[in-house]
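> no sequence on this one, just coordinates:
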């Protein structure tokens, strides 16, 4: 299957779908495609159906009987049988879908599958029965049935534990947001500094450029502030209310006020459960369930502390939601009034840098170390990259480590390949390097990691002074990483 020319990237996802759809082996097979909304799943699957002559059905939030009528009508239009389909139940419908692949491998896509399963919870079990190994309808078919959904909490449970479809799927694809490099290319931004600021607001969601911003991108670094005012903070654009809709679309979120407050607490810098509980003036046990639900929905992400056990921190997984809670939600009434966006943004830029851009830059640096950095530069292949706090017993203080690169353990202790400090607005000097040296010594004393080859990385969006550059040139274990390095060639 040839990937459509208008499809940006998604080469990995398209290749996986192509192999699954064109697999000539006999027997119907099941695949699952998931991912947050606006990532291009529907475009991807619809293109696959068009390329292979398959059948695509997009479910809606409706009663079970209405959904059966809709799929009957859609399948009748696709197959054009002598008499139209009128499915009495989903067993009949699934058998008819399997019959489509009787002659050749054929993709059959059911998009927004959670809507159907919500109206009829027995549907996964019905599909399980239809795909039973020795069932004639399955063995005589080469239908490649693809279930797709945006409700991450539901899709995550679809193939897990004792779920009916556990062990039935031959393909599981997660359509993720574009990373910082691909997002810059997609938005047509060649300046790394500007690309990072835009990415801190809209992340790597493709739909935010084409549909939501109608192709409006910053003309250059000097146009960034105006772009924020005319798109994200403009009540006339879809981006203005998108963060609210993302939360409302999750089926497992019922008490939205509490979930909004939890996200607001994290956006305000309260990264631990204790800090969140204090911010909300509640007990930590009271917010345990909302945190878990937000995690399952892909809106909140838990990061383990690389140096202390059982001390996880939390961050908002979707940049637009973080921007909304840090910048827009506190002054929502003002923003809804036309003409107020410029005034609000003027007063919010400092908060944007400290609460949104700075933490996002740190996360991008961790992602660069894990996915893009040359293992030779790091001193080995990273097993995981995180952050944490190193305790200094002598001064009774904790030292924050923005980037901690842990390697693959060959011996008793895993190697700590690198530790790093991230500064967006500060020019990095020798004091930052000396601080990392001190932290490396503290980690060595703790004995948890092998620090014999630990390298020191300084990340900066503002650059490095001459003394820091001189140290990096003289000492092989010191690396200075600027935005050009993080973005590569864009």
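Thanks, I have it. Please read all numbers here as calculations on a predicted model, not as lab measurements.
> CA only for contacts and neighbour counts going forward, please
Will do.
> you'd agree residue 163 is up against residue 156?
No - using CA atoms under 8 Å, residue 163 makes no contact with residue 156, being 10.3 Å away.
> list the contacts of the closest residue to residue 250 other than its chain neighbours.
Take residue 250 and drop its neighbours on the chain: the residue closest to it by CA to CA, 6 or more residues apart in numbering is residue 151, 6.0 Å away. Shown in contact with residue 151 (CA atoms under 8 Å, 6 or more residues apart in numbering): 34-36, 114, 249-251, 297.
> three-state assignment of the most far-flung residue of the chain relative to its centre?
Within the chain, the residue lying farthest from the chain centre (CA atoms, centre = their mean) is residue 82, at 45.9 Å. Classification of residue 82 using DSSP: H, G, I helix; E, B strand; the rest coil returns coil.
> again, but for the one 4 residues further on
Judged by three-state DSSP, the three-state class of residue 86 is coil.
> and the nearest residue to it once chain neighbours are set aside, how far is that from residue 399?
Once flanking residues are discounted, residue 86 sits nearest to residue 72: 5.6 Å by CA to CA, 6+ apart. According to CA to CA, to the nearest Å, residue 72 and residue 399 sit 62 Å apart.
> cool, and residue 469?
Residue 469 is 24 Å from residue 399, by CA to CA.
> below is an additional structure, to be compared with the one above:
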């Protein structure tokens, strides 16, 4: 069953209906579901689906020739497929074929092809310019190397610059889309699964909705034969050289070290020496640099932007040897003990996703174009304070929010603390005060909302019932 990607599918279908030449570029991190999206879109369409490989020019040319031959002769033996003399001839034949009818040409893992045949982008540029007015070809270029796709396909220095007709960056599903993977699971468990692996469809499929949360953790993470047991380190090895340094940096961030000095000290290096690994990890989408709301002058902090990496480097990597020695039950106990604490930032992420969805649907009593965390020193007390989410419209604060993943009902003190902190981000009395809670609120907390309509109490269940999909 194909889940999500409604907006992306709608875009591709709209482009396809034009009947004229189109070149959408699709890119996104590995495992995010690009190929599944394209396969679903092309399922009922006349398609030449060519997946490039990390091999020679000739090997890729043979594969493209075979796909072309099977497209023309679906019942033929692929072993008898003639091989084009070169890529220019192959692509010219496809453009010619597309003069008579609408054809989709998919080049998946395009960076591999460009590495094997460096002239391929220039060849495509020439053929597009020559044929675009008469051809009905629908060509999709797809790639997992974010830097290559941005710099060698989409940027001004690329021969293909100006030829694309659309670009789609495929990002992980948000929490509310991921719920479709767990129709039988309770919502708390589903949130935990999302917290462990994020919105990557392949990873979400590793959980069996008929099993308990503990059973799924054991099966997905604490079995040395499972996909996820070594997945993060394998992905790092595919993306960078000297993976040991990157693993150490990721591990330090997962352990709560967020500044460059803290990270450098943990890995036994200097801030200057880890600067490049941090930039590379940001480039490939595993780390992000976060600044407090409204403050662009301070040094930001680093956080893992991928839930699988945050969970795996915190809980699995430090205990791999125990799992390999058959002590997975002991590791599971440690995970269960600290999972509620780990889920705190994940719940903030889910609340932010809910706010953006509701904001886009005009389903909130306030509007915003920016929603970020704030932290800093309180000038009056010199104590460090934090606000989980600050919503603002053109720098004007419209709401401040607190997010609590706790089993007990939230007391009135949470709202009072939020009220006290609001002036630290210049939030006036007109700004809403929102508290998101895993379970619910005490009667005293509810009483405050009856006295002031700027106070909003939202439970996790409220979010699930009201979210605009």
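Structure received. What you are looking at is a predicted structure, and each value in this text was computed from that prediction instead of being measured.
> sorry, back to before: just tell me what the residue nearest to residue 250 of structure 1 corresponds to in structure 2.
Mapped onto structure 2 by TM-score structural alignment, residue 151 of structure 1 lines up with residue 145.
> ok, that match to residue 305 of structure 2 distance?
On the measure of CA to CA, residue 145 of structure 2 and residue 305 of structure 2 end up 17 Å apart.
> for residue 194 of structure 2, same thing?
13 Å.
> so those two - more neighbours on which side?
Shown here are residue 194 of structure 2 and residue 305; by other CA atoms under 10 Å, residue 194 has more neighbours (26 against 16).
> what's that one aligned with over in structure 1?
Counting by TM-score structural alignment, residue 194 of structure 2 corresponds to residue 199 in structure 1.
> neighbours of the alignment partner in structure 1 of residue 92 of structure 2, how many?
Under the alignment (TM-score structural alignment), residue 92 of structure 2 pairs with residue 95 in structure 1. Using other CA under 10 Å, residue 95 of structure 1 has 16 neighbouring residues.
> before we move on, what about residue 431 of structure 1?
Residue 431 of structure 1 - counted by other CA under 10 Å - has 11 other residues nearby.
> before we move on, back to that, can you tell me the element the aligned residue in structure 2 for the residue nearest to residue 86 of structure 1 falls in?
Counting by TM-score structural alignment, residue 72 of structure 1 lines up with residue 65 in structure 2. Following DSSP states H and E, one finds residue 65 of structure 2 within helix 57-72.
> which helices and strands does that helix pack with?
Contact here means 3 or more CA pairs under 8 Å, 6 or more residues apart in numbering; DSSP states H and E; on that basis helix 57-72 of structure 2 packs against strand 47-51, helix 87-97, helix 110-116.
> nearest to residue 279 of structure 2, out of the ones you listed?
Ranking the helices and strands packed on helix 57-72 of structure 2 by proximity to residue 279 of structure 2 (CA to CA) places helix 110-116 first, at 21.0 Å.
> that closest one aligns to what range in structure 1?
Residues 113-119 of structure 1 are where helix 110-116 of structure 2 lands when matched by TM-score structural alignment.
> check the mean deviation of the matching stretch from structure 2.
After superposition onto structure 2, stretch 113-119 of structure 1 sits on average 1.5 Å from its aligned residues (mean CA distance after the TM-score superposition for structure 1).
> and that stretch, what's buried?
113-116, 118 (16 or more other CA atoms under 10 Å).
> helices of the stretch 201-350 of structure 2, start to end?
For the stretch 201-350 of structure 2, helices defined by DSSP state H, counting those that start in this stretch occupy the ranges 201-204, 213-221, 231-239, 243-254, 260-267, 271-283, 307-311, 320-324, 328-360.
> quick one: residue 338 of structure 2 from residue 314 of structure 2, how far?
Here residue 338 of structure 2 is placed at a distance of 10 Å from residue 314 of structure 2 (CA to CA).
> name the residue in the two with the higher neighbour count.
Of the pair residue 338 of structure 2 and residue 314, residue 314 is the one with more neighbours under other CA under 10 Å, namely 20 against 11.
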